[in-house]
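Visitor: Quick one: sequence and predicted model below, then my questions.
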Amino acid sequence: MKYLNEFRDPDAVAAVLKRIERRLTGHWQIMEVCGGQTHSIMKYGLDQLLPAGIELIHGPGCPVCVTPAEILDAAIDLAITHRVIVCSYGDMLRVPGSKRSLLDARAEGADIRLIYSPMEAVALAQENPQCEIVFLAVGFETTSAVNAQALRTAAGADVKNFSMLVSQVTVPAALEMISRQPDCAIDGFLAAGHVCTVMGTAEYEPLAKSLGKPIVITGFEPVDILLGVESAVDMLESGRAEVINKFQRVVAAPGNRVAQEGIFSVFERIDKSWRGLGVIPDSGLGIRREFEQYDAERKFGVTGVGDTLASDCQSGLVLQGLIKPHECDAFGVACTPETPLGAPMVSEEGACSAWFRYRHLERP
């Protein structure tokens, strides 16, 4: 397949690795932001192929992983106390809230339904006007565009029994927060290509300058990621902190202006809580006042219990890049995909899930 097979070519991988090795003189820690990148790195063993002077650090770019427990608690309360139908993507169902998951609540009789698109929730509301339908809207900028479209569709059709419980977050603010931590040792970032497909590259340029760290936008195939590492190493070795787009076959500098306009016609930037990271200023998207009738928190007056993690779960440290998943004492023992203590072990994009899938026998 064009634009896919050539980015998995072993000869191309070997060529980039040789160039990286020739350029490398120091020791650099580079964070790949996206969970999709993490899974590719683990699946293809890219971190093991790189020279010893490069360490790849897993970042917080898994939308399921950073959704706080308080949002799940609120969704469960809506389903049980307010008797609404809660619609969610499947990978959210098993994520632990402060006491239980959506799947646990469904087993107790709550009406929680798996869907594949927010438009399904809008259609469900239209088909069942006697029921209140709440869509659990989570994710980064990539999902916010389609969620905004669903809300505008509901508003345009005057669907009064539809609303959204929103936990939309944005990437740049999280990178800044992680970089400002006193114990941060990250030298550069590989930014998520699909987010930049929507938002473009402009918002990363002042961030790279203010942090003094290079940011490279990459895709998700082995050659994509290694080209990103190569550009990051080149900038680090030459003392530059710039933004380089190595995913140009998909990402344009302006991003998708139509999608951006759609997002900000419905959402506005707000402070937001992230699981394991706490509240990050201006890192989230909340429903604008003119659409407040579609905001489930305002509509039902529901709030979550609180963002708590299981006592043995160190996923907050994993999400900040301070430890690797297998360095958590619970990894592969108390915490497995069948009995997850934290969201990164549940999600298909979670770092703990990636380590368990590809290297669960490794211990530090």
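Guide: Arrived safely.
Visitor: use CA for all of it now, contacts and neighbours both
Guide: Will do.
Visitor: any idea how far Thr308 is from Leu361?
Guide: Distance, Thr308 to Leu361, by CA to CA, to the nearest Å: 28 Å.
Visitor: Would you mind telling me which of the two has the busier surroundings?
Guide: Between Thr308 and Leu361, counted using other CA atoms under 10 Å, the more crowded position is Thr308 (16 against 10).
Visitor: tell me which element the more buried one is part of?
Guide: Here Thr308 sits in a region with no helix or strand, counting by DSSP states H and E.
Visitor: The closest residue to it other than its chain neighbours: how many residues sit nearby?
Guide: Closest residue to Thr308 apart from its sequence neighbours, by CA to CA, 6 or more residues apart in numbering: Ser98 at 5.4 Å. Residues lying near Ser98 (other CA under 10 Å) number 19.
Visitor: As a check, name the ranges of all helices in the stretch 51-200 of the chain.
Guide: All helices of the stretch 51-200 of the chain, identified by DSSP state H, counting those that start in this stretch, fall at 63-66, 69-80, 102-107, 118-127, 141-156, 171-180, 193-199.
Visitor: and those helices as CSV, adding mean neighbour count?
Guide: As requested, those are arranged in CSV below (neighbours: other CA atoms under 10 Å):
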stretch, mean neighbour count
helix 63-66, 27
helix 69-80, 25
helix 102-107, 18
helix 118-127, 19
helix 141-156, 20
helix 171-180, 18
helix 193-199, 24
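Visitor: Quick check: which of those is nearest to Arg357?
Guide: Arg357 lies closest, by CA to CA, to one member of those: helix 63-66, at 16.5 Å.
Visitor: mind checking which of the helices of the stretch 51-200 of the chain is nearest Gly304?
Guide: Nearest to Gly304 among these is helix 69-80; the distance by CA to CA comes to 4.1 Å.
Visitor: take a look at this one as well, against the first:
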Amino acid sequence: MKYLAEFQDPGLARRLLDDIHATATRPWALMEVCGGQTHSIIRHGIDQLLPEQVELIHGPGCPVCVTPLEMIDKALAVAALPEVTFCSFGDMLRVPGSGRDLFRVKSEGGDVRVVYSPLDALEIARRDPGRQVVFFGIGFETTAPANAMVVHQARRLGVRNFSLLVSHVRVPPAIEAIMRAPHCRVQAFLAAGHVCSVMGTDEYPELAARHKVPIVVTGFEPLDVLEGIRRTVHQLERGEHRVDNAYARAVRAEGNPAARRMLAEVFEVTDRAWRGIGTIPASGWRLAHAYRDFDAEHRFGVTGVTTEEPAACRSGEVLQGLIKPRECAAFGTTCTPRTPLGATMVSSEGACAAYYLYRRLDPAAPPSKEAAPVG
């Protein structure tokens, strides 16, 4: 892929790190709100290469991880219905609900299918009009436009046996909730480049000004992350709190106008529960009234579901940035990718999965500042 090697260049990484080391004079706590960035940070050892004054806090940036247990249980209930073909991306199938997961529903006879696009689910519905086909629509602003488009297409084509189980969330209200939390230590944010490529940066200046925090839009390759950290540390040291776009090759201030128009037509903003965090006002989307007939919750009447998180699982604290994964007693012992207690160990973007995959297993051993260079 073009530019891949350039954005993993060890020499450039060293120069960025030297600048960060030379600039940081006080303790600073930065939060990335993106699971892809978390995995890049842990995989390449970026957090171990930073000066001891700079701490990276992993935020609620994994879309699978923040999908609430209540919504997982609703998905399980719908998927188990004999008339339903339930379609989802693969990383949702092993997310534990209250007593089972979608793989278990499938093994018990449920028609559960992995698809690679919501359009695949729509095509299944078109080919088999006698079945109810449901697509599990989760995620941040990045996946929401495609799911909005598929519902728009279903209505345009008259595919009445297709519906969407919606659990979409929005990043800016989550940043607001994090900053208002009583034990918040976050002093700056690395904003997710792919979210901003869709939505632009309009909502961030007010957040930065109100909470006096720098917000730097950042990409996902090692040099992207290091440049985002470098710019953030410079702002913190100067006492600034601006929105800075360090991912200009993909992000424009206005975002993607066509995607935003589709979102505005198909969805409306609503309060949304986040797993491990609770309900955040105006932090999600639901189908607008004109598209309510395609709402799987409405169609199948899955309401009144009550849930309780496993007592041993501290994924909620991980998602809030209160602890690192290896500070949980269950991490790597009773909770592994094969036997997960929570979604943060299952998802390909979960912080617990990153720590397990890249062998950050020992809670007693502090990360070494002598780790090998990025690249």
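Guide: Nice, thanks for sending it over. The model shown is predicted, which means the values in this text are computed figures rather than measured ones.
Visitor: now what about the TM-score between them?
Guide: After superposition, the two chains reach a TM-score (TM-score structural alignment, normalised by the length of the first structure) of 0.98; 364 aligned residues with a CA RMSD of 1.1 Å.
Visitor: Turn the helices of the stretch 51-200 of the first structure into JSON lines, including distance to Gly342 of the first structure.
Guide: As requested, these are arranged in JSON lines below (distance: least, CA to CA, whole Å):
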{"stretch": "helix 63-66", "distance to Gly342 of the first structure": "8"}
{"stretch": "helix 69-80", "distance to Gly342 of the first structure": "10"}
{"stretch": "helix 102-107", "distance to Gly342 of the first structure": "14"}
{"stretch": "helix 118-127", "distance to Gly342 of the first structure": "25"}
{"stretch": "helix 141-156", "distance to Gly342 of the first structure": "22"}
{"stretch": "helix 171-180", "distance to Gly342 of the first structure": "19"}
{"stretch": "helix 193-199", "distance to Gly342 of the first structure": "24"}
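Visitor: With Leu93 of the first structure as the reference, measure out to the closest residue to Ser167 of the first structure other than its chain neighbours.
Guide: Nearest non-adjacent residue to Ser167 of the first structure, counting by CA to CA, 6+ apart: Val138, 4.7 Å away. Applying CA to CA, the value for Val138 of the first structure to Leu93 of the first structure is 12 Å.
Visitor: Same question for Asp329 of the first structure.
Guide: Asp329 of the first structure is 25 Å from Leu93 of the first structure, by CA to CA.
Visitor: Looking at those two, which one has more neighbours?
Guide: Counting neighbours by other CA under 10 Å for Asp329 of the first structure and for Leu93 shows that Leu93 has the greater number, 22 against 15.
Visitor: Spit out the contact partners of that one.
Guide: Contacts for Leu93 of the first structure (CA atoms under 8 Å, 6 or more residues apart in numbering) come out as 101-103.
Visitor: Same question for Arg240 of the first structure.
Guide: By CA under 8 Å, 6+ apart, the residues touching Arg240 of the first structure are 212-214.
Visitor: if we go to 10 Å?
Guide: Applying CA atoms under 10 Å, 6 or more residues apart in numbering to Arg240 of the first structure gives the contacts 208-209, 212-214, 232-234.
Visitor: Also Gly306 of the first structure?
Guide: Shown in contact with Gly306 of the first structure (CA under 10 Å, 6+ apart): 68-74, 97-98.
Visitor: could you dump those to CSV with distance to Ile80 of the first structure?
Guide: Putting the contacts of Gly306 of the first structure into CSV (distance: CA to CA, whole Å) gives the following:
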residue, distance to Ile80 of the first structure
Pro68, 19
Ala69, 16
Glu70, 15
Ile71, 14
Leu72, 12
Asp73, 10
Ala74, 10
Gly97, 14
Ser98, 15
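Visitor: now Arg326 of the second structure: how far from Pro363 of the second structure?
Guide: Arg326 of the second structure sits 5 Å away from Pro363 of the second structure, going by CA to CA.
Visitor: Comparing these two, which shows the higher neighbour count?
Guide: Set Arg326 of the second structure next to Pro363 and count neighbours by other CA under 10 Å: Arg326 wins out with 19 against 14.
Visitor: Can you classify the aligned partner of Tyr247 of the second structure in the first structure as helix, strand or coil?
Guide: Using TM-score structural alignment as the criterion, Tyr247 of the second structure maps onto Phe247 of the first structure. Classification of Phe247 of the first structure using DSSP: H, G, I helix; E, B strand; the rest coil returns coil.
Visitor: give me the number of residues near Phe247 of the first structure?
Guide: By other CA under 10 Å, the residues close to Phe247 of the first structure number 22.
Visitor: cool, Asp19 of the second structure as well?
Guide: Asp19 of the second structure has 16 neighbouring residues, counting by other CA under 10 Å.
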